[in-house]
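Trainee: One predicted model, sequence on top.
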Amino acid sequence: MSSPDSSRPRVLVVGEALVDAVERNGAPIVEHVGGSPANVAFGLAALDHEVSLATWFGRDDRGRRITEACRAVGASLVEGSDGAERTSVATAVLDENGAASYEFDITWELPPLPDFDGVGHAHTGSIAAVLEPGGSQVLDAFRRARETATISYDPNLRPSLMGSADEVRGRVEALVALADVVKASDEDIAWLYPDQFVPDVLRHWSTLGPALSVVTRGGEGALFALYNVGGVVTHPAFDTEVADTVGAGDSFMAGLISGLLDAGLLGSPAARDRLRLASLADVRPAVDRAILTGGITVSRAGAYAPSRTELAAPSLPDRACLTGLA
């Protein structure tokens, strides 16, 4: 692993770190460190960004594994992140195609955050943005963070924990409104906005605030809406053999943030203005990176975080395959 590039803006990721207990075809349970925001932090660190993770876990064996996982990739932990009574667990059951369904034993609070000075970009999402008491703390923190940093958000919805779509929609849209970049899955959209056309949801989100909204569609690639363009653009998937889908959306999110940071479209209020005025050509390299990081992740077992060296090895689908406005 190479050292983070100090010339890139510092990133703060806020949200759950937990242990994924993975069950596959009756085989013995295998445990991995996971949690959607933690996976994003690990993915950004693997791509040589300076990352801090504000999370909530216990001082137990599983918590020590989270600390070791952060140390291994070079992501720092915000002080107080180990203040929980126990470390949360997500049980992931994989079907014959490698797709995961989850059950959770989780608690969530936000540790005291230091001043946002020096943070160029902040990311949150999933359980931490909704589950109380930490969910309201996250919303308040990101209202403060927006004054000096750009914001990204991934709803990564978990209906079994979050209640009904009607109960959750207001919180999701409050965070969408704060964000410069939002990424969701087509499953998130189907649950949150039943019977609505996905491009219409992307257009709706664009009216709330984000300059870039993306919906991932598994093997069908992604849709993205750019404020300055006004339409919805499709991007093909990266063609690879799937081992499992654990962490694929988080890897996509890390690749997207990384590409936008490298392009100077995230990381400061001035970068926010540039993203607001960006063209398709400006953001496509970041979407390319997101598609590729997610594709590499699904080709490996578990929430694998690819490095920059790996991104340079395989070839992306030809950009001529990109279709126009939908």
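Mentor: The structure has been received and is ready for your questions. Numbering: from 1, shown residues only.
Trainee: Only C-alpha atoms from now on, for both contacts and neighbour counts.
Mentor: Will do.
Trainee: what does the helix or strand hosting residue 252 contact?
Mentor: Under the criterion DSSP states H and E, the helix or strand holding residue 252 is helix 248-262. Under the contact criterion Cα atoms under 8 Å, 6 or more residues apart in numbering, helix 248-262 has outside partners 8-9, 36-37, 39-41, 43-44, 47, 49, 152, 154, 183, 185, 216, 266-267, 283, 285-287, 289-295, 297-298, 303-305.
Trainee: are any of those residues buried, and which?
Mentor: By neighbour count, with 16 or more other Cα atoms under 10 Å, the contacts of helix 248-262 hold 8-9, 36-37, 39-41, 43-44, 47, 49, 152, 154, 183, 185, 216, 266-267, 283, 285-287, 289-295, 297-298, 303-305 as buried.
Trainee: For residue 30, which residues are in contact?
Mentor: 21, 22, 23.
Trainee: about what we covered before: so which of the contacts of helix 248-262 belong to strands?
Mentor: With DSSP state E as the criterion, strands contain 152, 154, 183, 185, 216 from among the contacts of helix 248-262.
Trainee: Next, work out how far apart the first one and residue 302 are.
Mentor: Relative to residue 302, residue 152 is positioned 24 Å away (criterion: Cα to Cα, to the nearest Å).
Trainee: Residue 108: which of the ones in strands among the contacts of helix 248-262 is nearest?
Mentor: Nearest to residue 108 among these, counting by Cα to Cα, is residue 154 at 17.1 Å.
Trainee: burial of the nearest residue to residue 214 once chain neighbours are set aside, as a residue count?
Mentor: Among residues not flanking residue 214 along the chain, residue 224 sits closest, at 4.2 Å (Cα to Cα, 6 or more residues apart in numbering). Number of residues near residue 224 (other Cα atoms under 10 Å) recorded here: 25.
Trainee: next one: residue 117
Mentor: Look at residue 117: counted by other Cα under 10 Å, it has 10 neighbours.
Trainee: so who does it touch?
Mentor: residue 148.
Trainee: Of the contacts of residue 30, just say which sits nearest to residue 279.
Mentor: Distance to residue 279, by Cα to Cα, is smallest for residue 22 among the contacts of residue 30, at 41.0 Å.
Trainee: Which helix or strand contains that closest one?
Mentor: Following DSSP H and E, the helix or strand that holds residue 22 is strand 18-24.
Trainee: Quick check: buried residues in that strand?
Mentor: 18, 19, 20, 21, 22, 23.
Trainee: thinking again about what came up before, could you confirm the residue nearest to residue 214 falls within a helix?
Mentor: No: going by DSSP: H, G, I helix; E, B strand; the rest coil, the assignment for residue 224 is strand, not a helix.
Trainee: what about versus this one:
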Amino acid sequence: MLIACGDALIDFVPTRTGEGREAVMPAVGGSCLNVAIGMARLGAPTGFVGGISTDLFGRMIADHAAASHVELNLATRSDRQTTLAFVRIVAGESHYAFYDAETATRNWTYRRGSIPFDTVEAVHIGSTTLVNDRGAAETRALIADAWPTSTISFDPNCRPNLVKDKPAYLARMAEFANQADLIKMSDVDFGYLFGDEPYQQRARVLLGQGTSLVVITRGNHGAIAWHAGAGQIEVAAPEVEVADTIGAGDSFQAALLFALYKQGRIAREALKDISADELRRALSFAASCAGLTCTRPGADPPWSHEMSGNW
């Protein structure tokens, strides 16, 4: 099984009324839930770990996950309210306003011994769950149990408007990166974390500390990856008509993990030995999945039958 641990929420995505006025539409989201949805829809056995409310919106989330074949037996249900995120598109980038105080996601608690990690090939973490102290501490405990047998995937998916203490946040992201086998981040996230540092320079640092694969996604400029054995690989982004970019990075992450899983390269030692051709194929597939996600509003990763010609 592959699992994603973190946020599950409702995005209110921008749309228009019949009269042309601005409006918003509720859509299930949350970066880590999106990754779980994406992996499951492509055909990987997938579970989600995190807090999901039993309220109206929480039921929407649970129904959406179940319809996408995501196992929720590892999730924690509570009567705390669901996190809400209002999205606005500015210069092609998604900007978020979060309502996250005392929510089910924010108050998730990891239950030691509840996950049979010997059956879990990879664990994905990241995003808003790691911003607050409690979420980071619970995720840290989960990673400690998972690391001996499971590959760790990490996408910081930074949300600067939630960060109150940037130096502490940067230190926390460095800590999680130091435990990750695979790190993916957008160019925007990279800029927030590392400023004007060249991509390749930071990639060398991350590979030197034990990470096997570092990937930077750059929107319509494609993605670049660095691997100690396979070297530097760049893939193009497909040309698509963009509805919005919500969930595109999560779809890329999900598809990359799925592709590594299908190639038998997701286990820690197997990932270290991946060939350049295998990695290029996985990255190209991930870019194709992200491109398709951009053609429809909200976080709506593709199903396996939609990508059958690409894998």
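Mentor: Great, that's in hand. A quick note: this is a predicted structure, and the numbers were derived from the prediction, not measured.
Trainee: Give me the TM-score for this pair.
Mentor: Remark: TM-score between the superposed chains equals 0.91 [TM-score structural alignment, normalised by the length of structure 2]; 300 aligned residues with a Cα RMSD of 1.8 Å.
Trainee: rewinding a little: next, format the contacts of residue 30 of structure 1 as a markdown table and append distance to residue 177 of structure 1.
Mentor: Putting the contacts of residue 30 of structure 1 into a markdown table (distance: Cα to Cα, whole Å) gives the following:
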| residue | distance to residue 177 of structure 1 |
| --- | --- |
| 21 | 34 |
| 22 | 34 |
| 23 | 37 |
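Trainee: which of those residues does structure 2 keep?
Mentor: Mapping those onto structure 2 (both residues aligned by TM-score structural alignment, their matches' Cα atoms under 8 Å) leaves 21, 22, 23 still in contact.
Trainee: Report the spatially nearest residue to residue 138 of structure 1, omitting neighbours in sequence.
Mentor: Per Cα to Cα, 6+ apart, closest to residue 138 of structure 1 is residue 129, 6.1 Å.
Trainee: Pull the contacting residues for that neighbour.
Mentor: Listed by Cα under 8 Å, 6+ apart, the contact set of residue 129 of structure 1 reads 15, 135, 136, 138, 139, 155, 171.
Trainee: Name the nearest of those relative to residue 200 of structure 1.
Mentor: Distances from residue 200 of structure 1 to these, taken by Cα to Cα, are shortest for residue 155, at 17.3 Å.
Trainee: Just give me the neighbour total for that closest one.
Mentor: Using other Cα under 10 Å, residue 155 of structure 1 is surrounded by 25 other residues.
Trainee: isn't it right next to residue 123, touching?
Mentor: No: between residue 155 of structure 1 and residue 123 there is no contact under Cα atoms under 8 Å: 11.1 Å.
Trainee: and the helix or strand containing residue 47 of structure 2, how far from structure 1 on average?
Mentor: Per DSSP H and E: residue 47 of structure 2 is located in strand 46-49. When structure 1 is superposed, strand 46-49 of structure 2 averages 0.8 Å from its matched positions, counting by mean Cα distance after the TM-score superposition for structure 1.
Trainee: Would you agree residue 137 of structure 1 is in contact with residue 110?
Mentor: Yes: the pair residue 137 of structure 1 / residue 110 is scored as a contact, 6.4 Å apart, by Cα under 8 Å.
Trainee: The two - which one has more neighbours?
Mentor: Per other Cα under 10 Å, whichever of residue 137 of structure 1 and residue 110 has more neighbours is residue 110, with 24 against 17.
Trainee: how much space between the nearest residue to the more buried one once chain neighbours are set aside and residue 73 of structure 1?
Mentor: For residue 110 of structure 1, the nearest residue in space outside its immediate sequence neighbours is residue 134; the separation is 5.2 Å by Cα to Cα, 6+ apart. From residue 134 of structure 1 across to residue 73 of structure 1, the span is 26 Å (Cα to Cα).
Trainee: got it, and residue 199 of structure 1?
Mentor: On the measure of Cα to Cα, residue 199 of structure 1 and residue 73 of structure 1 end up 36 Å apart.
Trainee: Of those two, which one has the most company?
Mentor: A direct count of neighbours by other Cα under 10 Å for residue 199 of structure 1 and residue 73 places residue 73 higher, at 21 against 18.
Trainee: Quick one: residues contacting the alignment partner in structure 2 of the more buried one.
Mentor: Here residue 73 of structure 1 is matched to residue 68 in structure 2, going by TM-score structural alignment. Residue 68 of structure 2 makes contact with 37, 40, 41, according to Cα under 8 Å, 6+ apart.
Trainee: Return the member of those residues nearest to residue 82 of structure 2.
Mentor: When those are ranked by distance to residue 82 of structure 2 (Cα to Cα), residue 37 comes first, at 18.0 Å.
Trainee: Aligned to that closest one, what sits in structure 1?
Mentor: Looks like residue 37 of structure 2 aligns to residue 42 there (TM-score structural alignment).
Trainee: now do residue 85 of structure 2
Mentor: Under the alignment (TM-score structural alignment), residue 85 of structure 2 maps onto residue 90.
Trainee: What's the separation between the nearest residue to residue 29 of structure 1 once chain neighbours are set aside and residue 73 of structure 1?
Mentor: Distances taken as Cα to Cα, 6+ apart place residue 23 nearest to residue 29 of structure 1, at 5.0 Å, with adjacent residues excluded. Separation of residue 23 of structure 1 from residue 73 of structure 1 (Cα to Cα): 25 Å.
Trainee: swap in residue 160 of structure 1?
Mentor: 31 Å.
Trainee: now swap in residue 294 of structure 1 and tell me
Mentor: 18 Å.
Trainee: Ok, residue 170 of structure 1 next?
Mentor: For residue 170 of structure 1 relative to residue 73 of structure 1 (Cα to Cα), the value is 35 Å.
Trainee: So which other helices or strands are in contact with the helix or strand hosting the match of residue 85 of structure 2?
Mentor: Assigned by DSSP H and E, residue 90 of structure 1 falls within strand 89-94. Contacts defined by 3 or more Cα pairs under 8 Å, 6 or more residues apart in numbering; DSSP states H and E place strand 89-94 of structure 1 against strand 18-24, strand 100-105.
Trainee: Give me the mean deviation of it from structure 2.
Mentor: Following the fit onto structure 2, the mean deviation recorded for strand 89-94 of structure 1 is 1.0 Å by mean Cα distance after the TM-score superposition for structure 1.
Trainee: what do we get in structure 1 for residue 98 of structure 2?
Mentor: By TM-score structural alignment, residue 98 of structure 2 lines up with residue 104 in structure 1.
Trainee: burial count for its match?
Mentor: Look at residue 104 of structure 1: counted by other Cα under 10 Å, it has 16 neighbours.
Trainee: Sketch out the helices for the stretch 1-150 of structure 1, chain order is fine.
Mentor: Ranges of helices in the stretch 1-150 of structure 1, per DSSP state H, counting those that start in this stretch, are 36-46, 61-73, 134-145.
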